[in-house]
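Trainee: requesting a structural model of the entry that follows:
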Amino acid sequence: MSQPSAELIQLFQPVEEGLDAMRACLTGQLEETSGAVSDMTGHVSRFRGKQLRAALVLLSAKACGTYTAEHPSVAAVVEMIHLATLVHDDILDGAEVRRRVACVNQRWDNQVAVLLGDFLYARAFALSTTLSSRLCSSLLAETTRTLCIGEIEQSSRRYDFEVERETLEGIAAAKTASLYAAACELGARYPGGEVELGETMKGFGRDLGLAFQLVDDCLDLVGDSRVVGKSTGTDVQDGKVTLPVWFVYRDASTAVRAAIRDAYTRPNVEDRAALLKEVVDVRPGVDATLARATALLEGARARLAPLPETPSRASLEEITRFVLRRTW
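Mentor: Here you go, the predicted structure:
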């Protein structure tokens, strides 16, 4: 299994042992007697990167004083669901590279990638049923439903430049922030703790996850794929109107709006993101989106105020800053 960056390793230090246990659990779950499946799970393990969602389960539990011996397994379930979404997202985006290796849909094909994603979901929920509380399986089943709705809604809004900003943020909250929210809520509540505390951490995770997705949208538009570690420009190529483009389109003249739409829809364009940046300066939209992410992260930190001052709480606070300054 790949390891997170040195910066994140430092932030994850309060739950280092729990993460080691999570990785061991995950490795065991991905083992398979089928040689074909083992080849694919071995490949996909190479583009597991930050392990941030798993760490949030453990850090939230430590910060809230609810940590149990089962939390690493809960974190492994969350991480497998995330891994499944990565495999499926790469199909939807037509991505070629993730963590500097070929995506499953490129190494094999879309059919195989769909099946591998399904395999990972199945393994995740099978593991959740072995835990002493049903909270993990029930909460993550609902979260997976929300993830799918978010992706479906985004697909239905391709090329929709008149979409409302609240709708765009709602889609991002569903397809990305919902798993962050679930990770933090499970950390605080599992196996069945205080609902109010769980709601506090759920709100923290939602704010953090939405900001993470907004930064991701900016990186897809202006990031260097060699630094980001995955294909960039896929949103524009796929007709997705993300928040930075929405801001630019909102403030553009009629002529520039027409040029933006043309960049999205003109036939036989190999790099639509490059064409978009030829017809309009996207930086103001990126800046406005990062300002929105900053506000969300400030709100996330405020939610942690009732928690005691511990190394885990400090790590959660610093993760909000990492999300904003990250380049990958």
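Trainee: switch to C-alpha atoms for all contacts and neighbour counts from now on
Mentor: Noted.
Trainee: tally up the residues packed near the residue nearest to residue 170 when sequence neighbours are not counted, please.
Mentor: In this structure, residue 170 finds its nearest non-sequential neighbour in residue 150, 7.9 Å apart by CA to CA, 6 or more residues apart in numbering. The tally of other residues near residue 150 (other CA atoms under 10 Å) stands at 21.
Trainee: and residue 150, that one's in a strand?
Mentor: No - assignment of residue 150 by DSSP: H, G, I helix; E, B strand; the rest coil gives helix, placing it outside any strand.
Trainee: that one and residue 179 touch, don't they?
Mentor: No - judged on CA atoms under 8 Å, residue 150 makes no contact with residue 179 at a distance of 11.6 Å.
Trainee: ok, back up a step: dump the residue contacts of the residue nearest to residue 170.
Mentor: Going by CA atoms under 8 Å, 6 or more residues apart in numbering, residue 150 touches 170, 171, 172, 173, 174, 175.
Trainee: another one to check against the first:
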Amino acid sequence: MDQVNSQKPHEQLAEQLDQEMTAVNALIRDRMASKHAPRIPEVTAHLVEAGGKRLRPMLTLAAAKLCGYAGDDHLKLAATVEFIHTATLLHDDVVDESGQRRGRPTANLLWDNKSSVLVGDYLFSRSFQLMVETGSLRVLDILANASATIAEGEVLQMTAASDLRTDEAVYLQVVRGKTAALFSAATEVGGVIAGVSEDAVQALFDYGDALGIAFQIADDLLDYQGDSKVTGKNVGDDFRERKLTLPVIKAVAQATDAERAFWVRTIEKGRQEDGDLEQALGLMAKYGTLDATRQDALAWAAKAQTAMAKLPEHPLRQILSDLAEYVVARLK
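Mentor: Here you go, the predicted structure:
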């Protein structure tokens, strides 16, 4: 990656958008307040202020700025995107019975499941209020569809996660729901609010879609070959949690009868024994599925860069292109 300094692309993005993100963060703090239910800002602040990269709202700001937008509705849309993301995290932690996120106890652990679900609902409602304030029916349509797709993806994942009939097409549908839908909506609305051509709006959508897919495939691959000190996850957590991600799906598709019986026992039935993770890794090595998954992630990152190249020349265009390369650079 040819960069003039050692900053990572998301750090460069944060620097370029510092003034806008300060305004977005102020808007988030203002809109997550509640006169009548103090638990709402308590729970929301715990997650919103946990030190995440704020990548999704930055994508909205960057897309709008790249397209020459001069108003301030992109600030509301960036806050909207962050609220949707935060709401889904609150709900996900309840569904997954998670105890930790970003190195901190989850809201459902600190408070309870009811609080997490209801505060997530509140944030979804706030996000729709912000969308409406832009006065754009198309923006409302895009973000409402994204919200529905995210929920649909989570339900699909719940039913397909341990079903060996889950193939790569279903996996991609899940990834588009749980990750890529909000990335693509975040970039698309930036172009829509700027009033650019349909070709440019489509390029922004395609960039966000491909970036989100590359991001999730990379994350799933790192579960099996990442450094736990860097990823914050133990190697094989997805296997232990019986999640059918792309490396396993590829191995199951090529399995012998005996190997399939192993996957049925460990993934579908959840009867795992000592040494099973090592056997699973051995089967993935046998069929080269980790490398094949890596190639898929690289291909999606390349698609994101191709889409970005269709947009006008701008310093942010290069940073966004570099970002696509960065999300898969850790796999090389």
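Trainee: quick one: TM-score?
Mentor: Scored against TM-score structural alignment, normalised by the length of structure 1, the superposed chains reach a TM-score of 0.88; 321 aligned residues with a CA RMSD of 2.6 Å.
Trainee: circling back: just give me the match in structure 2 for the residue nearest to residue 170 of structure 1.
Mentor: In structure 2, residue 150 of structure 1 lines up with residue 153, judged by TM-score structural alignment.
Trainee: helices or strands up against the longest helix seen in structure 1?
Mentor: Longest helix of structure 1, by residue count under DSSP state H: helix 195-222. Under the contact criterion of 3 or more CA pairs under 8 Å, 6 or more residues apart in numbering; DSSP states H and E, helix 195-222 of structure 1 touches helix 165-172, helix 178-189, helix 234-237, helix 243-251, helix 283-303, helix 311-325.
Trainee: nearest to residue 273 of structure 1, out of these?
Mentor: helix 234-237 (5.6 Å; CA to CA).
Trainee: quick one: that closest one to structure 2 mean distance?
Mentor: Average distance, helix 234-237 of structure 1 versus aligned residues of structure 2 after superposition (mean CA distance after the TM-score superposition for structure 1): 4.3 Å.
Trainee: and for the alignment partner in structure 2 of residue 199 of structure 1, nearest residue in space, chain neighbours not counted?
Mentor: Under the alignment (TM-score structural alignment), residue 199 of structure 1 maps onto residue 202 of structure 2. With sequence-adjacent residues excluded and distances taken as CA to CA, 6+ apart, residue 202 of structure 2 is closest to residue 188, at 7.3 Å.
Trainee: if I pick the one you found, what's in contact with it?
Mentor: Applying CA under 8 Å, 6+ apart, the residues near residue 188 of structure 2 are 60, 63, 201, 202, 204, 205, 208.
Trainee: under the alignment, what does it map to in structure 1?
Mentor: Alignment note (TM-score structural alignment): residue 188 of structure 2 maps to residue 185 of structure 1.
Trainee: over to residue 136 of structure 2?
Mentor: With TM-score structural alignment as the criterion, residue 136 of structure 2 pairs with residue 133.
Trainee: run a quick neighbour tally on its match.
Mentor: Neighbours of residue 133 of structure 1 (other CA under 10 Å): 14.
Trainee: what residues are up against it?
Mentor: 190, 191, 192.
Trainee: write the PyMOL selection for whichever of these are buried.
Mentor: Applying 16 or more other CA atoms under 10 Å to these, the buried members can be selected in PyMOL as follows:
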select buried, resi 190+191
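Trainee: what about residue 166 of structure 2, which SS state?
Mentor: With three-state DSSP as the basis, the three-state label of residue 166 of structure 2 is coil.
Trainee: thought it was touching residue 160?
Mentor: Yes - here residue 166 of structure 2 reaches residue 160: they are 5.9 Å apart, a contact under CA under 8 Å.
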